[in-house]
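Trainee: heads up, no residue letters with this:
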């Protein structure tokens, strides 16, 4: 796969990942954490704010993989 195509696909995947992840994390928080104390909200949003980085790192690693010689 050409490097430019791989980077385009990876960029689109990261944008989709961030949007879907934010919607799911916020929906989950609003449904289940409504009556939780402030420190539970803080911990939840701290960890969910960092957790999206793991799949994004995998996508970036795939994007930066050198192209196979022809």
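Mentor: Noted; the coordinates are in hand. Source: prediction; values computed, not measured. Residues are numbered from 1 along each chain as shown.
Trainee: CA only for contacts and neighbour counts going forward, please
Mentor: OK.
Trainee: so what's the residue nearest the centre of the chain up against?
Mentor: Nearest to the mean C-alpha position of the chain, by Cα atoms, centre = their mean, lies residue 52 at 3.4 Å. Residue 52 makes contacts with 17-18, 21, as judged by Cα atoms under 8 Å, 6 or more residues apart in numbering.
Trainee: In CSV: these, plus neighbour count and distance to residue 65.
Mentor: Formatted as CSV, these follow (neighbours: other Cα atoms under 10 Å; distance: Cα to Cα, whole Å):
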residue, neighbour count, distance to residue 65
17, 17, 20
18, 15, 22
21, 16, 25
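Trainee: let's bring in a second model and compare:
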């Protein structure tokens, strides 16, 4: 797979990840134990807001991997 194809697929995967992550985050934010406290909301939004980076890192590193050199025979 060429780097161009990996970047295209990786961009789509990152968009899907961000969309699903944000929808799940918004749904979980409506839980009463989070919604009733301002401090819990602040901690929750910081953790969830930065949490998508961990699953995105392997996708980005896969996107940046160099193409394999084809051996000419």
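Mentor: Here it is on my side, so go on. Owing to the predicted nature of the structure, the values given are computational and were not obtained by experimental measurement.
Trainee: which helix of structure 2 spans the most residues?
Mentor: Ordering each helix of structure 2 by length in residues (DSSP state H) puts helix 3-29 first.
Trainee: Other residues contacting whichever helix or strand comes after that helix?
Mentor: Later in the chain than helix 3-29 of structure 2, the nearest helix or strand by DSSP states H and E is helix 32-35. Residues outside helix 32-35 of structure 2 that contact it (Cα under 8 Å, 6+ apart): 29, 40-41, 44.
Trainee: buried residues in helix 32-35 of structure 2?
Mentor: Of the residues in helix 32-35 of structure 2, residue 34 count as buried by neighbour count, 16 or more other Cα atoms under 10 Å.
Trainee: Next: stretch 13-32 of structure 1.
Mentor: Taking 16+ other Cα under 10 Å as the criterion, stretch 13-32 of structure 1 shows 14, 17, 21 as buried.
Trainee: In CSV, list those residues along with distance to residue 60 of structure 1.
Mentor: Shown next, in CSV, are the buried residues of stretch 13-32 of structure 1 (distance: Cα to Cα, whole Å):
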residue, distance to residue 60 of structure 1
14, 8
17, 12
21, 17
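Trainee: This completes my enquiry, with thanks.
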